[in-house]
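# this one's sequence-less:
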């Protein structure tokens, strides 16, 4: 399934530094203070997520964070639209989708159908991320790279990357554990290891993970589990991708 893309008639968006400034202005004027705590107060409150292919809430923030009240989103990016309407803090807090004290029992902590919200962590804040539909997809090849951003230099006991099995349809189905195939497991990553980023919205390190997903075509979900090494704190993310058609 092809990615949902902005209308060709829409004027270009500002460059990244300007967009960052606009985001700050909009957050201050229109979003609850909690968003400021997560995005702009430094590494003590920062965590991370999958940034490429973008997780559902990070992608919605990247595409619409400087324009989140634009009604064009409803037709150009309908799944982001419903997510912004359900709870805008899910996007402003794209780096805070985690659970604590899971003890490695991810299946026990997160029910089928709620993988993208990490079992409704934080109440209903991230619930809209579980909704099936035409989510914006990132085109990838069957051999591709997943980039996870570690804002606070937590490091990892492991990062695991899964891809839905061929035949799964993210436009009509919520992923269950049995829909996923484990395709990468990094093992231990020391705190601070990765490629540094000086972007104001990131300010940490990015970790690249090579993934091979043979036999996939069309729209799939890439599911990431990142067990941080500093504490029993686990980050989860759903990213939508489109593999080449056979």
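Cool, got the structure. Keep in mind the model is a prediction, meaning the values are calculated, not measured.
# can we go C-alpha only for contacts and neighbour counts from here?
OK.
# Tell me how far residue 118 lies from residue 235.
Counting by CA to CA, to the nearest Å, the separation of residue 118 from residue 235 is 8 Å.
# These two: which is more packed in?
Taking residue 118 and residue 235 together and counting by other CA atoms under 10 Å, residue 118 has the greater number of neighbours (27 against 21).
# quick one: which helix or strand includes the more buried one?
Using DSSP states H and E, residue 118 sits in no helix or strand.
# tell me the contacts of it?
By CA atoms under 8 Å, 6 or more residues apart in numbering, the contact set of residue 118 is 97, 98, 99, 110, 236, 237.
# show me the contacts for the fourth one.
Residues in contact with residue 110 (CA under 8 Å, 6+ apart) are 118, 119.
# Return the distance of it relative to residue 50.
19 Å.
# Same question for the fifth one.
With the distance defined as CA to CA, residue 236 ends up 9 Å from residue 50.
# this is the other structure I want to compare:
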């Protein structure tokens, strides 16, 4: 039985690794599922995850394929109407896209943060060089609490938007979010150029001023 389980897990990781080369994610500050993948993919059964990284722990337990497919959080055919396609409370999962695979990303809690000044560079990782019709970056308003509140569109302020650009392994976007301190969500919408394909990413930052 253990041998069969091990073989099944190996197959899952092989399939996921293959599919994971197709799209992309925000790599800095890392999107929630990408950060979990970076920290725990090599030791995803470690019991210490439960205490050291409890939000990743609940996400892995909910659906480990969300982390293995860290660059598949997308919706097709949105037509630019993101607020209709992605309801309040489901922004981090892209409106429960992929049959709810990423639902655990919507759960409020003590997600790991990275320190950022109020003006910083966001990097998009686009493995397949899909390009972008645009990249929009939003940041939660001061007073929003990611540890207790599910994200709504009204909680966000648009702070940066690109035009049509080619993208690559480190596509920089300048973000300026003054007047914020502490834990915030940086929400990125990447409209890919190769198809009507929209990607949605929640990244957790601690603004240091």
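Yep, it's here. Because the structure is a prediction, the values reported are computed rather than measured.
# Just give the TM-score of the two.
Remark: TM-score between the superposed chains equals 0.93 [TM-score structural alignment, normalised by the length of the second structure]; 204 aligned residues with a CA RMSD of 1.7 Å.
# who touches both of residue 118 and residue 235 of the first structure?
Common neighbours of residue 118 of the first structure and residue 235 (CA under 8 Å, 6+ apart) are 97, 98, 99.
# Narrow those residues to those in strands?
If you go by DSSP state E, those have 98, 99 in strands.
# Just put the shared contacts of residue 118 and residue 235 of the first structure in CSV and tack on neighbour count.
Shown next, in CSV, are these (neighbours: other CA atoms under 10 Å):
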residue, neighbour count
97, 24
98, 24
99, 21
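# okay, which residue is most central for the first structure?
Note on the first structure: the residue nearest the mean C-alpha position is residue 55, at 1.9 Å, using CA atoms, centre = their mean.
# what does that residue align to in the second structure?
In the second structure, the residue paired with residue 55 of the first structure is residue 31, using TM-score structural alignment.
# ok, now residue 30 of the first structure?
Checking TM-score structural alignment: residue 30 of the first structure goes with residue 9.
# what's the answer for residue 210 of the first structure, then?
The alignment partner of residue 210 of the first structure in the second structure, by TM-score structural alignment, is residue 174.
# Against residue 39 of the second structure, how distant is its match?
According to CA to CA, residue 174 of the second structure stands 25 Å off from residue 39 of the second structure.
# ranges for the strands of the second structure?
Going by DSSP E, the second structure shows strands at 24-28, 74-76, 114-116, 119-126, 132-140, 156-161, 171-176, 182-192, 197-207.
# rewinding a little: close enough to count as contact, the residue nearest to the centre of the first structure and residue 240?
Yes. Applying CA atoms under 8 Å as the test, residue 55 of the first structure and residue 240 come out as touching, 7.2 Å apart.
# for the lengthiest helix in the first structure, the distance to its chain's centre please.
In the first structure, taking DSSP state H as the definition, the longest helix is helix 16-30. From the chain centre to the centre of helix 16-30 of the first structure is a distance of 20 Å (CA atoms, centre = their mean, to the nearest Å).
# Could you give me the buried positions within that helix?
Within helix 16-30 of the first structure, the residues that qualify as buried are 19, 20, 22, 23, 24, 27, counting by 16 or more other CA atoms under 10 Å.
# Tell me if I'm right that residue 102 of the second structure and residue 66 touch.
Yes. With contact defined as CA under 8 Å, residue 102 of the second structure counts as touching residue 66 (5.5 Å).
# The match of residue 55 of the first structure contacts residue 200, doesn't it?
No. At 9.1 Å, residue 31 of the second structure does not count as touching residue 200 under the criterion of CA under 8 Å.
# which residues touch residue 47 of the first structure?
95, 96, 150, 151, 152, 154.
# so what's the aligned partner of the second one in the second structure closest to, chain neighbours aside?
Think residue 96 of the first structure. In the second structure, the residue paired with residue 96 of the first structure is residue 72, using TM-score structural alignment. Leaving aside its sequence neighbours, residue 72 of the second structure sits nearest to residue 23 (CA to CA, 6 or more residues apart in numbering; 6.3 Å).
# what's the first-to-last distance across stretch 84-100 of the first structure?
Start-to-end span of stretch 84-100 of the first structure (CA to CA) is 25 Å.
# can you check stretch 41-50 of the second structure too?
14 Å.
# what's the matching residue for residue 156 of the first structure over in the second structure?
In the second structure, residue 156 of the first structure lands on residue 132 (TM-score structural alignment).
# was I right about that match contacting residue 196?
No. The pair residue 132 of the second structure / residue 196 is not scored as a contact, 10.4 Å apart, by CA under 8 Å.
# Compare those two (neighbour count), which wins?
The neighbour count for residue 132 of the second structure versus residue 196, taken as other CA under 10 Å, is higher for residue 132 (21 against 14).
# In contact with that one, which residues?
The contact partners of residue 132 of the second structure, by CA under 8 Å, 6+ apart, come to 163, 164, 165, 166, 167, 190, 191, 192, 193.
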